[in-house]
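Novice: Below is the structure, and that's it, no one-letter string:
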């Protein structure tokens, strides 16, 4: 809170938060087991004094008790922007506090010194005397391909809105590549790390990749043919639902033209035969 206090004495303070909502995931405070609904969905708390609700079926659990030990005291481990605003407001009650997120975005800051909490892309246009980058580990470890890349883009954009000599707090270890990039004001440091990891994992831009989705039996047959007749690396089939599955295909850059032509021929042949056509994503943004 010290950086927020110092910043608020000089101007506006921006607190960047990963998620909207209140208590997006909670455990039993007694046994630390996750709070689940009968349908298997995780329970969320949508606001102060609100009852837990399933994020899948939306069932309200008015008298929630832990399925494992019977405890009834929640322990929130994934705090949304509303919960953090509540905690900061209690710690610094004399400083006006604003929330910019989702459909309730603030474009321009009002006069005076304020603390504004914002999710990515919802930051008001202003220059800030302090920038607090919360939820670093949660952001860079999100389970999709470009989590660090998106974190880098978001945090560098936010720091471009800070005043000279602004207070900055980064919620990642000092040795983390993203922290080092921010400290050096040099995004190339992290980019080099990401490219090195992508080369090891055989991802674009060092390999061509295609995600092919279709009816299970068709995908299974296509996968077997590829594995037996080509040098392409094939992962899967991976079930999507009861009817569809997908495979992930990698090819070297030297085979790029041949690889794309092969995929084009497969789809064209399916169309001519009146079969269900594969959905193909080439070098996808995410898997």
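Specialist: Perfect, I can see it now. Please read these numbers as outputs of a predicted model, since none were measured by experiment.
Novice: Could you use CA atoms for every contact and neighbour count after this?
Specialist: Noted.
Novice: Going along the chain, name the helices of the stretch 101-250 of the chain.
Specialist: With DSSP state H, counting those that start in this stretch as the criterion, the stretch 101-250 of the chain has helices at 136-140, 147-159, 177-184, 188-200, 216-229.
Novice: Just send the ones you listed back as CSV, with distance to residue 58 too.
Specialist: Converted to CSV, those look like this (distance: least, C-alpha to C-alpha, whole Å):
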stretch, distance to residue 58
helix 136-140, 24
helix 147-159, 28
helix 177-184, 37
helix 188-200, 38
helix 216-229, 31
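Novice: Next one for the comparison:
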């Protein structure tokens, strides 16, 4: 649904010329249509009643797209229901037209959208833009293939036999039960095959499945595994990079019930799967699961709402575990599904940290532990290269992503806007990370120095240094700037990758180096340690088992909790620790936090209008982390049980400001993943 068509604009012109419109004959039965109008202001977040003209009575059915007149202009909407009477005392405006007789908004999707809007303090219109994709008329007119109704046998349980209770979990899905689990995945196994088996079990039980991954690479892996397990035509893959026609075609296959299984990125979390029996999310700690459009829902929370709404099973899986997943286990909403310690030792590589090493390295190279390429790391890489490829995880992209003054060590900043400077490549001048200006002449504002030093080293510079330190070996890079590699061979090579871009090696990596580990832990966010462990485990899981010589070296402080969890390969224990600390400090998931960003007068006005729950705490204001923006940030914290009341109160206050046509905007986010 888009802007006014040419025909509608011509109709407006004719109406102005011909005078007031003639009375429209209403439908004989249920002449009132309740419509969800696509309006942004929060104070208009409700249904509006319109009359149904007799000429549209047949096509004006619940769930279809309509065009209606609101405040003198034509806007889009969805017909929610048909009624015999209305509470409105005036004359109802008739529906202008039914865009298409295709019902695209079912009752389950509508109920889910309303729940998501309430949870995140957003409007129904905002959520519906995420629920229903844009219409593609030509695709909609295509004849749908017949649904695949042939029997599907239960899956083979082999991918789940390593997990106590795994086979029983599959059986529960086959019987149509709402089995819910937090799944800690073993390294050196194929999670795609296990997920495909869970989907097959659900389909064999006569129900549908939704599988969500954060990246297109993971979706491609799961898509291929589902094709192998289910055969062609029993599922679809939905990602944001599909063209509008193909995306709508696949979405319609689900909406019409022809297909009952979908795998995709966050774009698929609202996919209209009939008889939903399983929702699954891979690596729920990945920030890609958080939608970057209002009201900023998180895919994990949306799937949990769907599981509760449909009585479906749930599977939250990954090499790491989040505090949110640990909270589900603590509440007994889900059960843990992980391997025994003996099985983990069989599959995991040997992991150690540099500062655990004693003796010769420390004596000969004081401070080597803090170095970017410590001697121990180089020695391990040389030895492992005799047996196969070596993975090197570098936390930052670019060449020298952070520069400092060589004399006083202060951050090097742009003389124009004050933004941080970075060097994009060798023999290149620094540029500003905010305004993009190239800096040819620079002077430190603090000590008037004119030379730079690296405050952080990127993957390109690391590849350059390793190539010089270990000559004669192929060096490959996998990152967004130079292309992500999906797979490498078993031949010796140094493979440098940023977190999340690590390619799979044939037969596994002989070793992995995790450089600059402290940089990940030092990020100023609530989830810094959780994210660091998740990235380390993702790289270490690609390394051969210890019995086959696989080893992982963490270049950082091995005494920290996240490092200890990696050394022991205990992500579930770390998640429980994180949950306990956040509970003590009053942070999600046991509390709800609303982040408000805007000019301080606007924030104060909003909070004065809001009827916050009793006991809600105000934190701030503090300067918002935005380039050059004069904005402030405030947090409102309350108990988890009061989260819905908090969201409603802030939404109502935003509605009052919108009704007053206040210009200064305030952004509302509930439990943001990047909470600093």
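Specialist: Cool, the structure landed. Bear in mind the structure is a predicted one, so any value in this text is a computation, not a measurement.
Novice: Need the TM-score between these chains.
Specialist: The TM-score (TM-score structural alignment, normalised by the length of the first structure) is 0.87; 286 aligned residues with a C-alpha RMSD of 2.7 Å.
Novice: on that earlier part again, out of the helices of the stretch 101-250 of the first structure, nearest to residue 55 of the first structure?
Specialist: Evaluated over the helices of the stretch 101-250 of the first structure, closeness to residue 55 of the first structure peaks at helix 136-140, with 19.2 Å, by C-alpha to C-alpha.
Novice: which position in the first structure aligns with residue 607 of the second structure?
Specialist: In the first structure, residue 607 of the second structure lines up with residue 223, judged by TM-score structural alignment.
Novice: residues contacting that match?
Specialist: Residues near residue 223 of the first structure by C-alpha atoms under 8 Å, 6 or more residues apart in numbering: 234, 236-237, 247.
Novice: Out of the residues you listed, which end up buried?
Specialist: 234, 237, 247 (16 or more other C-alpha atoms under 10 Å).
Novice: Same list, these, but as TSV with distance to residue 123 of the first structure please.
Specialist: TSV is the format used below for these (distance: C-alpha to C-alpha, whole Å):
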residue	distance to residue 123 of the first structure
234	42
237	41
247	39
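Novice: among these, which are in strands?
Specialist: 234, 237, 247 (DSSP state E).
Novice: Go through those residues and name the one nearest residue 120 of the first structure.
Specialist: Taking these together and measuring to residue 120 of the first structure by C-alpha to C-alpha, the closest member is residue 247, at 32.0 Å.
Novice: and the longest helix for the first structure?
Specialist: If you go by DSSP state H, the first structure has its longest helix at helix 256-272.
Novice: Give me the buried positions along stretch 219-232 of the first structure.
Specialist: The neighbour-count check on stretch 219-232 of the first structure (16+ other C-alpha under 10 Å) flags 219-220, 223, 232 as buried.
Novice: out of these, who's nearest residue 279 of the first structure?
Specialist: Within those, distances to residue 279 of the first structure taken as C-alpha to C-alpha reach their minimum at residue 219, with 10.7 Å.
Novice: Surely that closest one and residue 249 touch.
Specialist: No - between residue 219 of the first structure and residue 249 there is no contact under C-alpha atoms under 8 Å: 11.9 Å.
Novice: Mutual contacts of the two, please.
Specialist: Listed contacts common to residue 219 of the first structure and residue 249 are residue 212; contacts here mean C-alpha under 8 Å, 6+ apart.
Novice: how many other residues sit next to residue 303 of the second structure?
Specialist: Neighbours of residue 303 of the second structure under the rule other C-alpha atoms under 10 Å: 25.
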